[in-house]
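Student: this one's sequence-less:
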């Protein structure tokens, strides 16, 4: 029997994601009016938002920039001691960048980068959301009333990163941060085309997918969760009415078993809406699901229309037209 590797349980959850946008007002309209995220604070060129079942100060930071893309991804550790352990490991590996005092909604944070250069942070201290009197709810296990605008998403679910090489980035999350591999795609030549990893019973809080352009550090999408498939259909109707481009869906992935829809917010970043939870993993000795080329079609689309070719090429920031054309060939 194979030796069981003691899990690292130092990272507890995805805390928030910062996205960059060249059209901040339009991006905020998308998230606030259509998806009903709540604004908690503003500072400088950044606005802090959260969904109505997110308990922290924010789960999305929208920052004005000349290009769309990823600002950073933030993870909360399972304890102050866990944070210190991860910092020591990251400094030993060379992936650590150092401490910052913190940001709106959280305390001191340790900055790091993935092998592809995606900026990330780890922290323990958080500020919990306190609703104003008119938003307090009698449902005591919910942080606020359900919003009355748009089709409100309930919580942040995951982030998907484009990488130049899946395997070293997957191994970084597993070895340095304690993520567990849930599903992955292995091509006939033995290389990995994608990996889905988590630190919880969710199928993934982070996914890494091969960037066919060869670029590094790009964002594929962020995802918010509805939990009810009908809401994906409802928001699709709203998007069609208000000029939001729907890239794909609603449909169902085989990988993660998730009811999905992909759209582009006005600033250019791809956003996924999860219509349900897919499935949950409670097995402490989970054997990763391996999708190969002969069964990958059902992995990508269990049912629904095929994903467009650009789904596998587009990310933010966008690459030069010449490099994109080479990737298409």
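Tutor: Okay, I see it. A quick note: this is a predicted structure, and the numbers were derived from the prediction, not measured.
Student: alpha carbons only for contacts and neighbour counts from here, please
Tutor: OK.
Student: where exactly do the helices run in the protein?
Tutor: When secondary structure is read from DSSP state H, the chain shows helices at 24-29, 80-93, 166-177, 229-241, 296-300, 321-328.
Student: Tell me which of those helices approaches residue 125 most closely.
Tutor: Across these, residue 125 has its closest neighbour in helix 80-93 (8.1 Å, CA to CA).
Student: for comparison:
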């Protein structure tokens, strides 16, 4: 097997487009429990209380919905240059840009489905103002208990028309390892889960049953315990948030999950996904068959139909 590559440190942030900026911001701050760390132009920068960077979510007002870009932080300036060289060899590069409020110079590229990514090293670490200062100096921000009170960003899931192409691309572009995958009876991949570190996954791709390109499936913020996810369901219920499916447990990756739609229609998950770690450097990819996946989630709950079709922006937009 190829030597593990750790040029990428972790998933840094996700930019989401919203055509209902005020309602979306209210959801992410007052219901999900993120904190606004700054704003610029049409964008608000948001973070969970245990994220160390300036932001993990960039919420941008737009005429549409979906994902603007996904940001990864490199493990060093040299690692950044190595990844740029690898991506340019794949012919996927867009080029350098000067960064924004949350980080410095970054290199942008596209995956085979058209999603935009950026890799950066120089970052802006969050410095809490007086009202957000924690009691413990090894924590970036105090736990305020607002809304669901999510702890940190965990992963992002994207839709793709050709998951096989993604499975070939991500290890070569980012040095990602494939931890789990779904192999369909057709011989093609229905889903693929990747990691750049010891987390079980930081990004996943699943097949877009509409045949569209470049769409967003969901972003996930982590909580510590299942009980908090059950409580989150009550908080969403009380605030009129549409619960799509869960609370329940995935078979793939064993994530305890709850999926909702924020006001603009972007899917958001709260989960305790970070409980599983991949410590083995020679981890062998777990492959699930189509027949196994037809059995549903870990405890038999069938996968809801909208999970394969609902994405943002809506098809045709």
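Tutor: Now that the structure is in, tell me what you want to look at. Only a predicted model underlies this, so the values are computations on that prediction, with no experimental measurement involved.
Student: returning to that earlier point: format the helices of the first structure as JSON lines; extra columns: distance to residue 195 of the first structure and mean neighbour count.
Tutor: Rendered in JSON lines, the data for those read as follows (distance: least, CA to CA, whole Å; neighbours: other CA atoms under 10 Å):
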{"stretch": "helix 24-29", "distance to residue 195 of the first structure": "29", "mean neighbour count": "18"}
{"stretch": "helix 80-93", "distance to residue 195 of the first structure": "21", "mean neighbour count": "16"}
{"stretch": "helix 166-177", "distance to residue 195 of the first structure": "7", "mean neighbour count": "19"}
{"stretch": "helix 229-241", "distance to residue 195 of the first structure": "24", "mean neighbour count": "16"}
{"stretch": "helix 296-300", "distance to residue 195 of the first structure": "12", "mean neighbour count": "16"}
{"stretch": "helix 321-328", "distance to residue 195 of the first structure": "21", "mean neighbour count": "12"}
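Student: could I get these as TSV with distance to residue 35 of the first structure?
Tutor: Shown next, in TSV, are these (distance: least, CA to CA, whole Å):
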stretch	distance to residue 35 of the first structure
helix 24-29	9
helix 80-93	32
helix 166-177	30
helix 229-241	8
helix 296-300	25
helix 321-328	31
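Student: Out of these, the one nearest residue 254 of the first structure is which?
Tutor: Closest of the helices of the first structure to residue 254 of the first structure is helix 296-300, at 4.0 Å (criterion: CA to CA).
Student: between the helices of the first structure, which one is nearest to residue 143 of the first structure?
Tutor: It's helix 229-241; of the helices of the first structure, that one is closest to residue 143 of the first structure (CA to CA) at 20.5 Å.
Student: and the closest one, what does it pack onto?
Tutor: With contacts taken as 3 or more CA pairs under 8 Å, 6 or more residues apart in numbering; DSSP states H and E, helix 229-241 of the first structure sits against strand 246-252, strand 259-264, strand 270-274.
Student: mean deviation of it from the second structure?
Tutor: Superposed on the second structure, helix 229-241 of the first structure shows a mean distance of 1.0 Å to its aligned residues (mean CA distance after the TM-score superposition for the first structure).
Student: ok, the aligned partner of residue 241 of the first structure in the second structure to residue 226 of the second structure distance?
Tutor: Counting by TM-score structural alignment, residue 241 of the first structure corresponds to residue 238 in the second structure. Using CA to CA, to the nearest Å, residue 238 of the second structure is found at 19 Å from residue 226 of the second structure.
Student: circling back to that earlier point, turn the helices and strands packed on helix 229-241 of the first structure into a markdown table, columns for distance to residue 213 of the first structure.
Tutor: Below are those laid out as a markdown table (distance: least, CA to CA, whole Å):
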| stretch | distance to residue 213 of the first structure |
| --- | --- |
| strand 246-252 | 19 |
| strand 259-264 | 20 |
| strand 270-274 | 17 |
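Student: any idea which of these is most buried?
Tutor: strand 270-274 (a mean of 25; mean count of other CA atoms under 10 Å).
Student: Just tell me the aligned range of it in the second structure.
Tutor: The aligned range for strand 270-274 of the first structure is 267-271, by TM-score structural alignment.
Student: Mind reading off the mean deviation between the matching stretch and the first structure?
Tutor: Relative to the first structure, stretch 267-271 of the second structure is 0.5 Å off (mean CA distance after the TM-score superposition for the first structure).
Student: Show me which strand runs longest in the second structure.
Tutor: Secondary structure of the second structure per DSSP state E: the longest strand is strand 8-18.
Student: Give me the nearest residue to the residue nearest to the spatial centre of the second structure, chain neighbours excluded.
Tutor: Residue closest to the average C-alpha location in the second structure (CA atoms, centre = their mean): residue 156, at 1.7 Å. Among residues not flanking residue 156 of the second structure along the chain, residue 219 sits closest, at 4.4 Å (CA to CA, 6 or more residues apart in numbering).
Student: so what corresponds to that neighbour in the first structure?
Tutor: Match for residue 219 of the second structure (TM-score structural alignment): residue 222.
Student: Based on its surroundings, how many neighbours for the counterpart of residue 148 of the first structure in the second structure?
Tutor: Counting by TM-score structural alignment, residue 148 of the first structure lines up with residue 145 in the second structure. Neighbours of residue 145 of the second structure under the rule other CA atoms under 10 Å: 10.
Student: In space, what's closest to residue 145 of the second structure - neighbours in sequence excluded?
Tutor: Once flanking residues are discounted, residue 145 of the second structure sits nearest to residue 33: 7.5 Å by CA to CA, 6+ apart.
Student: Residue in the first structure paired with that neighbour?
Tutor: Superposed on the first structure with TM-score structural alignment, residue 33 of the second structure falls opposite residue 36.
Student: Tell me if I'm right that its match and residue 150 touch.
Tutor: Yes - here residue 36 of the first structure lies in contact with residue 150, judged by CA atoms under 8 Å, at a distance of 5.7 Å.
Student: between these two, which one's more packed in?
Tutor: residue 36 (23 against 17).
Student: Identify the residue nearest residue 111 of the first structure in space, chain neighbours excluded?
Tutor: Per CA to CA, 6+ apart, closest to residue 111 of the first structure is residue 121, 4.4 Å.
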